[in-house]
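Participant: A predicted structure for the sequence below; I have some questions about it.
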Amino acid sequence: MRPELSKAAALLLLPLLAACAAVPTPGGPAAPAPQQQPPRSGIPPTTPTPPPSAVFRAPQIMRMPGLERVIEQNAGALIQQFGTPRLDVREGDMRKLQFSGQACVLDVFLYPLRPGAEPVATYVDARRPSDGADVDRAACVAALARR
């Protein structure tokens, strides 16, 4: 056989040989199912370590004209101003008080400024009760305080 012909034959056979090669699957081989171990008597089950405690992060404080009577006030002072909240939600060290009236719904978010401190208002949001559209926060505070 001529050398050019054998090279051509080898090049023609290359795709056929490549087709025979094993192709790995995208996720790798499937892991075998874990085998159930019978419980060992006398050995207590292990307790997972709790996740690390969250690091305290001081909240950002909203600074807008007209909100001075709300921002940095505690829940008691807010209830004195606006009456009984429609909602009082607690999650971790956060507290949300919601006050509502004909003009608007006011959401006040309270967070502690230091670890272990009493939560105070740091952020305020306001909307119309009819359609949820945003309204002026300071105007809502003024409307609800007049009740």
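Facilitator: That came through, no problem.
Participant: rest of the way, CA atoms for contacts and neighbours
Facilitator: Will do.
Participant: next helix or strand past the helix or strand containing residue 9?
Facilitator: Element membership for residue 9 (DSSP states H and E) is helix 3-19. Proceeding N to C from helix 3-19, the next assigned helix or strand is helix 75-82, under DSSP H and E.
Participant: circling back: tell me which residues are up against the helix holding residue 9.
Facilitator: In this structure, no residues lie in contact with helix 3-19 by C-alpha atoms under 8 Å, 6 or more residues apart in numbering.
Participant: next one: stretch 122-132
Facilitator: With C-alpha under 8 Å, 6+ apart, stretch 122-132 has contacts from 59-62, 71-72, 100, 102-111, 133-137, 140.
Participant: this is the comparison structure:
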Amino acid sequence: MIRSLTALALAATLAACASTGAPPPSVTARPAPSYTNLGLERVIGQDAAGLSTLFGQPDADVREGTARKLQFVGPICVLDAYLYPQGSGGGEATVTYLDAREPDGSAIDRASCVAALARRNGGK
């Protein structure tokens, strides 16, 4: 009797480990955001003065070495513009990259943020 119970317990344990043959559920990864420069022509390549003309005075101006980050905050979004000197001679720092987010930190299209911030200052 004990052998029967042991064999039955062993069979139940092995049955629990057996595969049903069904494939595991697929995990769909969120696509990486697309970082094109489409719609950013007014900003990429601008110097700090050009950004101030377009958006007004920056809400933050952070410098680290020769790099500079200007931050512009509006009701729709926050835009970080990263300026780096061009060429080996340390020429004028211009925008080479932009990052944008909603005030709560959610993702937002960079071109939409540029357009919204330009409108707040009259789109000069």
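Facilitator: All right, it came through fine. None of these values were measured; they are calculated from a predicted model.
Participant: now, the contacts of stretch 122-132 of structure 1 that are in strands?
Facilitator: Among these, DSSP state E puts 100, 105-111 in strands.
Participant: of these, which pair is most distant in space?
Facilitator: Using C-alpha to C-alpha, the pair of these lying farthest apart is 100 and 111, separated by 20.8 Å.
Participant: where exactly do the helices run in structure 2?
Facilitator: 2-17, 48-55, 110-120 (DSSP state H).
Participant: now these as TSV including mean neighbour count and distance to residue 94 of structure 2?
Facilitator: Listed next are the helices of structure 2 as TSV, based on neighbours: other C-alpha atoms under 10 Å; distance: least, C-alpha to C-alpha, whole Å:
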stretch	mean neighbour count	distance to residue 94 of structure 2
helix 2-17	10	61
helix 48-55	18	7
helix 110-120	19	16
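Participant: in a markdown table: these, plus distance to residue 93 of structure 2.
Facilitator: Shown next, in a markdown table, are the helices of structure 2 (distance: least, C-alpha to C-alpha, whole Å):
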| stretch | distance to residue 93 of structure 2 |
| --- | --- |
| helix 2-17 | 63 |
| helix 48-55 | 8 |
| helix 110-120 | 19 |
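Participant: residue 40 of structure 2: which of these is closest?
Facilitator: Nearest to residue 40 of structure 2 among the helices of structure 2 is helix 110-120; the distance by C-alpha to C-alpha comes to 5.6 Å.
Participant: next, the angle from that closest one to helix 48-55.
Facilitator: When axes from the mean of the first three to the mean of the last three C-alpha atoms, to 10 degrees is applied, the directions of helix 110-120 of structure 2 and helix 48-55 differ by 70 degrees.
Participant: isn't residue 59 of structure 2 right next to residue 69, touching?
Facilitator: No: using C-alpha atoms under 8 Å as the test, residue 59 of structure 2 is too far from residue 69 to be in contact (10.6 Å).
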